[in-house]
Structures are given as structure tokens and as C-alpha cells.
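> the following comprises the amino acid sequence and a computationally predicted model.
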Amino acid sequence: MAEPDATRPPNGATGVLVLANGQIVWGRGFGAEGAAVGEVCFNTAMTGYQEVMTDPSYAGQIVNFTFPHIGNVGANSEDEESGNPIALGCIVREDVTEQANFRATQGFDTWLRNNGRIGLAGVDTRALTRAIRVQGAPNGAIAHNAKGEFDIPALHKMAIEWPGLEGMDLAKEVSTLQTYKWEDGLWSLGEGYATHSANPDGPHVVAIDYGLKRNILRNLVSAGARVTVVPATTTFDEVMAHQPDGVFLSNGPGDPAATGEYAVPVIKQLLEIGTPIFGICLGHQLLGLAVGAKTSKMHQGHRGANHPVKRSDDGRVEITSMNHGFAVETATLPDNVEPTHFSLFDGSLAGLRLKDKPAFSVQYHPEASPGPQDSHYLFDQFVSALRK
């Protein structure tokens, strides 16, 4: 494909995506005006777009939604997985319409604009998805200008020069800076989020925040735990000062090898003294690194709410939510670690357990909000073990 130039956009185009390989994708901009650069990935979920946009694991990424009708249920504060959108922008097929859900407090367009995030509509998202599947997740610059005025060469330069997620530690950027207690439980219609602060005798879980989703904490609380959240860079001594019964390793963005430079030594010390550990997503990858396995960048990654995972022990299949671009390499697991789950899409490792320590992890998101909920049992399994 020819190098991009400053050719005027087609009539009506107020948004554009410029990929590092020179491909230009025109569309109709919405949300905030401006430009952003990151990795372009795709998500196949039919619901939960607000949860996706606020998932800290999407730091440094632009999300291409394969489901065409994104934004039609509006936005509300209850569905946010963090305090504000983390994903840099989103790409959708159809124009965002007026919200049509009784829980909406504002339109998706307005929500993005108020939070400084860019949207691009009118794109053949399936074609873009096929390109990512063949070529891998590309770097790209997304831009929105109401007048349709763009400096294409400058956007192309942004995409080319962006270093990519490999080798990038983003956990520090999205982690909490302060230690805090968490007391909310799971949400129910008409009642909102349950509060379990009246159960002070539950096992104490210290959750290390590498970019965690709020629904993880809600599941831990609803399973009966008392939860304290600490920053990603918390030391072993600082973790142990909270006298945890167990430690949770959260999801998060970026390259696990980069985050592992400060996280893995802490996890190794926790394993040495036999602290029960449960990890999800990035936490799964960090646990893998701590026991001596290796991680690698995936060609396209897994992102969606319909990923089948097979359990090794009984052969049952769970439908799961996933969001990861790195994976633990099964062949590098040491003898004291056994694989517990595998992806039925590509056979990649989706769970592991130590044979000689009370530690396990999964690559997928058992807390998936809004769903599926096939894997909620893992939180009960972890907290019940702590009680014993």
C-alpha cells in the first residue's frame, strides 16, 4: 500500500484510523476530538462495552468492536470497572444512537466526550478484524476532528514511532496509589451493590492492584472475604504487614515480563512462605513467571465474552470472558506446576496450579461483568480454602 498523504477525507468523514503499515480507515468521529496512538485490537463481546472501555487491562489500546450496535444502551456509573475509561478509543460499525435503556444516565457519545476518549463509527469492523487476525495487532493512530481536517503524515508517524506493548510496563500507570479497604459485593437489579462490611470475621485477602477490575473485588467480598487493595509496587514486607490469609494477583495491562521486574520477586517470597495465592490474567502470567515459566506476545490475543475453556481435571467446558495479548507458554511450566485449563480456540494455557504450594491462577476473567458467570466458583473455591 502506498505511503499515506494529506489527501482530503471523503465527504462526511470526521474521523480516521491510520495504521503503521500505511492503511487509512475513514469514518465518522464521535466522543472527544483529538488524536491518540496505541495498539489496535478487537473484542467480540455483544454486551458490556462500557465495562470493556473502563477495564484497566486495555491501557494503551484502541478497541475495535465486532458487534455492530455499540452504545445503544448508553452509559451509567454502575457499569464502570474503574473510575474512568482506560482504553484510548473505540471503533464501531453503526452510528451511536440515543440510549435506549432505563439504567442509562447519559449517552455513550457524551460519556466518551466527557472522559476525553475518541470514537470512530461507520467502519467495516469485520474487515478490520480479519486484517488483525491475519497480520497481528497493529499500532495505529485514531483521530476525530469535527471539520474533517487531519494531518495524515503526522498520524502515520505517530503510529510508526509508538513502541508497542511488548516490553512496556503499564501496571504502574493504572494501579492505585494508595492502600484502601473494599466492601461492596455483587450487583442486583433494583438493589445495586451489596455491602458486606458487617462480616468482619471473613478471611483477609490482600489484592495487589496491577490494573484490577472492580467486579473482581465484589466477587471476593461476596464470597466472604475481607479485602484490602494495595498498589502494584507494594513490597513483600508491606504486603505481610496487613497479615493476609491469602493474596490476590490482579489483571492488568502491558508486558508481564516488564511488570515482573518488581512483581515477581514479591510473588516468589509469598510462595516461599506458603501464602495462598489466586491470580487472574496478568496475575496469572506473573505467577507463571514467578515459578520459572516464560511468557510471550500473542499474534492477536483473546478478547471477548464467548471463549470456551476446557478444564483438565474433569473435561468440562466453561464459557469465559478474556482480554489478554500475552500468554504463559505451556511447554515452559516446571514439574511442580500443572496446567488446569486450556483455550479451545487455540490450545493456549488458560490456567495453572502449583502441586506443592496453595497457589493457582487463570488466564481468563471469572468475574466477567456482565458475564458469562460459568467461572464464579473460583472465588468461592479460593475463599473457602482460606477459611480452612
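Thanks, I have it. Residues are numbered from 1 along each chain as shown.

> hey, let's count contacts and neighbours off CA atoms from now on
OK.

> got a list of what the residue lying closest to residue 330 once chain neighbours are set aside touches?
The shortest distance from residue 330 to any non-neighbouring residue, by C-alpha to C-alpha, 6 or more residues apart in numbering, is to residue 349 (5.9 Å). For residue 349, the contacting residues are 327-330, 339, 341-343, 363, by C-alpha atoms under 8 Å, 6 or more residues apart in numbering.

> then this one, side by side with the first:
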Amino acid sequence: MKRQLILEDGTVMIGQAFGSNEPTFGEIVFTTGMTGYQETITDPSYCGQIVTLTYPLVGNYGINRDDYESIQPAIKGLIVKEAADFPSNWRNDMSLDEFLKIKNIPGISGVDTRKLTRIIRKHGTLKGAICAETVNPNEIIKQLLEDNTPNNQVEQVSTKKLYPSPGRGHHVVLVDFGSKHGILRELNKRNCDVTVVPYNTNAEEILALKPDGVMLSNGPGDPKDVPEGVAMIQGLLGECPIFGICLGHQLFALANGADTYKLKFGHRGANHPIKDLKTGRIYFTSQNHGYAVSEESIHSTHLKVTQVNLNDCTIEGLEHELYPAFTVQYHPEAAPGPEDTNFLFDQFLLSIEKWKGTVKQNA
């Protein structure tokens, strides 16, 4: 069955339908990872977006139970050059097409994803729709040009209530702005006693849980749409060590008086080089974000830039000059992608131990 991909700039592409038959609207983005499509599809940071996978063959190793980053995917649709009909892997449980049907996510294949990526790189991120071949493109374009972009993506993907992930080590409160399972996995691997809380939990409620440290998770959308997170972080500064990832990094910057802005087409993929300004080392990182912290806005704050992106010099790491708090724009938990910066979780735990030692001395 044929299907249309329609962009707000008037571009129309015809491809093959797979996955759900439901029409869908969303922001079209591209990601450059060569593998890890299951982790990408289930990453909550893609909430509300139609994801283009630039690697030409997708689905060849199927879907398995181990590689989920959330139970319920939040993407609006999937665009690929070719979707494998018969996956082959010892862990395979179902095909990509079967998975998307179960999760009610429409897909379109046979699209020139290289051309589509070039359009997005030239014009910036565009709104788009995947719909039946019989639909009038002009009617869809008219809808796309209306300002109907939702701003509650974090609310959609955050947990609705607190829940524990027990361990016998340091007690870490993980604020769920749309957290990937990989973050929880890395904390549990280090025997942390984790309490996961909703995005709108305030500082007083978090401190009442007696955390040794607080982790600010990744998540979707514009950080300025989450004022609750900004206020919460302001209430936590100086009270316990903080480690922020992706959206958590951006919210941390806003909480300290810095500013954020929307990138032309974002950073999404598993091959983004960053430079550590302290050591001069280069790391390859997994990234998924459409916003960045403004470098100019940092100068009037107590924040220090620790890492930068080697592709476009955007800020990739921050630390507070007065308090034990640091953040990164990328995903040190990878999934998918390189694990070059996995040590940052150990660095967070070291900051907790140092903080606890200081508190004991002052008691």
C-alpha cells in the first residue's frame, strides 16, 4: 500500500506503508546512527516527532526484549529507506513492522532519506505528516502551517507517580523528564538505591526523601516549557550533588540564569565528537536534542563550560563554580551509541562521597 510523506514546505514524497495505518503529524527530525533503531524508537526524547533514520536498511535484526529505552514509544512516526521484512538475529522477537503495528506507530519506507535529510539541513526542522496516498496534500500542508505544536511533551512521558528501584548504595533521586532506561540501568549497575520521581516534584518533596544526590534526566521538547523543573533545581542547588543529562542539562542552565535556544536541526545520532576542555580529550557521544545552551548567557552566571561540540562549538558540558553540580548535553549512558563517557556516572558518585564527607566534618 502506498503512503504519502508531506512537509510544511510543500514537499511530497510517496513511499510504502508499514506499521500502523493511522495518519500522523509531527516535527520531522533525522538521526545518523547506523544501529540502535529500537533504542531510538523507544527514546522518550523523541516524543511528538517523526523520526527519519538515515542508515539505508532498518530492522534487519528485529526487535528484542533487551533494547527498550521505554515501554511505550512516544514517536509519532518512522521514515526509512528500506525496512527489512525478515529480520535475522538470535535475540529477535518480532519484526519492525509488527512492533510498529502493536504500538500504533505509522511508518513509511522507500523514501529518499538522503534527500529528506538535505532538506531538513537546509531549511531547518520541519513539521510533516504521514498519511494515505488518497489524501489531498494541500489540505495537509494547510494544517501543518497552523501553529498547533504541543508544548507538554515532558508531561506526556514522565512517570505519574514516584517509584523505587532498590539498591544498597547511595540514595539517588532520579527526576524523570522522560528518562531512558539506560540511566536507571547505569545507576543500578553501581548499586545505587534509586527513587524515580515525576518531573513536577518540587525541591522540598525531593529533599524530604533524603537523597545523597539528584539526577536530572533527559526528556523531550523546549526546556522553557518546564518551569517546574527550573524552580525545583534552584531549590536543590547547594543542598546535594546534582548530575544532569540532556534536557536536565538545559534546565540546569536556565535555573542558574543562562539561556537556551533552538538549533536549526538539532543533534541526533551516535557519532558526535566532543572535547573536554579540562583534559583536552576527545570523546564520541550519543546525542538527541533540538535545543542548546547559549554561550553568551553563561558569562553572567556561576557556571563554567567544561566541554564543547567539535562540529559546531555548542556547549556540551557545564559545572557549577560553587556547588557540586555538573551536567552534559549528550547521553553518557549511550543506548544506542559509544560508551566513551560512561565514567561520568562514577564521577557523580565520587561527588556524592566527597559531599557526604564534607557534611560529616561540618556536623
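Received, thanks. Since the structure is predicted, the reported quantities are computational estimates derived from the model, not experimental observations.

> need the longest helix for structure 2.
helix 343-362 (DSSP state H).

> quickly find the element holding residue 17 of structure 1.
In the assignment (DSSP states H and E), residue 17 of structure 1 maps to strand 15-19.

> that strand - contacts with which helices or strands?
strand 24-31, strand 118-121, strand 139-144, helix 152-161 (3 or more C-alpha pairs under 8 Å, 6 or more residues apart in numbering; DSSP states H and E).

> would you mind giving these as a markdown table with distance to residue 170 of structure 1 added?
Formatted as a markdown table, these follow (distance: least, C-alpha to C-alpha, whole Å):
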| stretch | distance to residue 170 of structure 1 |
| --- | --- |
| strand 24-31 | 24 |
| strand 118-121 | 20 |
| strand 139-144 | 16 |
| helix 152-161 | 18 |
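
> would CSV of these with distance to residue 77 of structure 1 and mean neighbour count be doable?
Putting those into CSV (distance: least, C-alpha to C-alpha, whole Å; neighbours: other C-alpha atoms under 10 Å) gives the following:
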stretch, distance to residue 77 of structure 1, mean neighbour count
strand 24-31, 17, 23
strand 118-121, 19, 28
strand 139-144, 25, 28
helix 152-161, 32, 20
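
> which one of the ones you listed lies nearest to residue 246 of structure 1?
strand 139-144 (38.4 Å; C-alpha to C-alpha).

> residue ranges of the strands in the stretch 151-300 of structure 1, please?
Under the criterion DSSP state E, counting those that start in this stretch, the stretch 151-300 of structure 1 contains strands at 180-182, 184-188, 192-195, 204-209, 226-231, 246-249, 277-280, 295-311.

> mind putting those in JSON lines, distance to residue 163 of structure 1 and mean neighbour count included?
Shown next, in JSON lines, are these (distance: least, C-alpha to C-alpha, whole Å; neighbours: other C-alpha under 10 Å):
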{"stretch": "strand 180-182", "distance to residue 163 of structure 1": "33", "mean neighbour count": "15"}
{"stretch": "strand 184-188", "distance to residue 163 of structure 1": "38", "mean neighbour count": "18"}
{"stretch": "strand 192-195", "distance to residue 163 of structure 1": "40", "mean neighbour count": "14"}
{"stretch": "strand 204-209", "distance to residue 163 of structure 1": "24", "mean neighbour count": "26"}
{"stretch": "strand 226-231", "distance to residue 163 of structure 1": "25", "mean neighbour count": "23"}
{"stretch": "strand 246-249", "distance to residue 163 of structure 1": "27", "mean neighbour count": "25"}
{"stretch": "strand 277-280", "distance to residue 163 of structure 1": "26", "mean neighbour count": "26"}
{"stretch": "strand 295-311", "distance to residue 163 of structure 1": "14", "mean neighbour count": "19"}
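
> list only buried entries from the contacts of residue 349 of structure 1.
Neighbour-count burial (16 or more other C-alpha atoms under 10 Å) applied to these gives 327-330, 339, 341-343, 363.

> reformat those as TSV; add distance to residue 114 of structure 1 and secondary structure.
Converted to TSV, these look like this (distance: C-alpha to C-alpha, whole Å; DSSP: H, G, I helix; E, B strand; the rest coil):
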residue	distance to residue 114 of structure 1	secondary structure
327	34	strand
328	37	strand
329	41	coil
330	43	helix
339	44	strand
341	40	strand
342	40	strand
343	38	strand
363	33	coil
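
> ok, so of those, who is nearest residue 353 of structure 1?
residue 339 (6.4 Å).

> so what's the residue mapped onto the closest one from structure 2 up against?
Under the alignment (TM-score structural alignment), residue 339 of structure 1 maps onto residue 305 of structure 2. The neighbours of residue 305 of structure 2, taking C-alpha under 8 Å, 6+ apart as the test, are 277, 298, 315-319.

> apply 10 Å and report the result again.
When contacts are counted by C-alpha atoms under 10 Å, 6 or more residues apart in numbering, residue 305 of structure 2 touches 276-278, 295, 298-299, 315-320, 326-328.

> rewinding a little: which one of the strands of the stretch 151-300 of structure 1 lies nearest to residue 99 of structure 1?
Closest among these, using C-alpha to C-alpha: strand 192-195, at 20.4 Å.

> which residues sit against the closest one?
Identification of contacts with strand 192-195 of structure 1 by C-alpha under 10 Å, 6+ apart yields 78, 182-188, 218, 221-222.

> in these, find the pair that's most separated.
182 and 188 (17.9 Å).

> quick one: map residue 272 of structure 2 onto structure 1.
That one, residue 272 of structure 2, aligns with residue 307 by TM-score structural alignment.

> tell me how far its match lies from residue 350 of structure 1.
11 Å (C-alpha to C-alpha, to the nearest Å).

> shared neighbours, these two?
Common neighbours of residue 307 of structure 1 and residue 350 (C-alpha under 10 Å, 6+ apart) are 322, 343-344, 364.

> show me what residue 342 of structure 2 aligns to in structure 1.
Per TM-score structural alignment, residue 342 of structure 2 is aligned with residue 376.

> wait, residue 112 of structure 2
So, by TM-score structural alignment, residue 112 of structure 2 is matched to residue 124.

> ok, that match - how many residues close by?
A count of neighbours around residue 124 of structure 1, defined by other C-alpha atoms under 10 Å, yields 18.

> one more: the one 4 residues further on?
For residue 128 of structure 1, the number of neighbouring residues by other C-alpha under 10 Å comes to 18.

> mind checking how far it is from residue 74 of structure 1?
Separation of residue 128 of structure 1 from residue 74 of structure 1 (C-alpha to C-alpha): 25 Å.

> once you drop chain neighbours, what's closest to the aligned residue in structure 2 for residue 95 of structure 1?
In structure 2, the residue matched to residue 95 of structure 1 (TM-score structural alignment) is residue 83. Nearest residue to residue 83 of structure 2, sequence neighbours excluded (C-alpha to C-alpha, 6+ apart): residue 58, at 5.1 Å.
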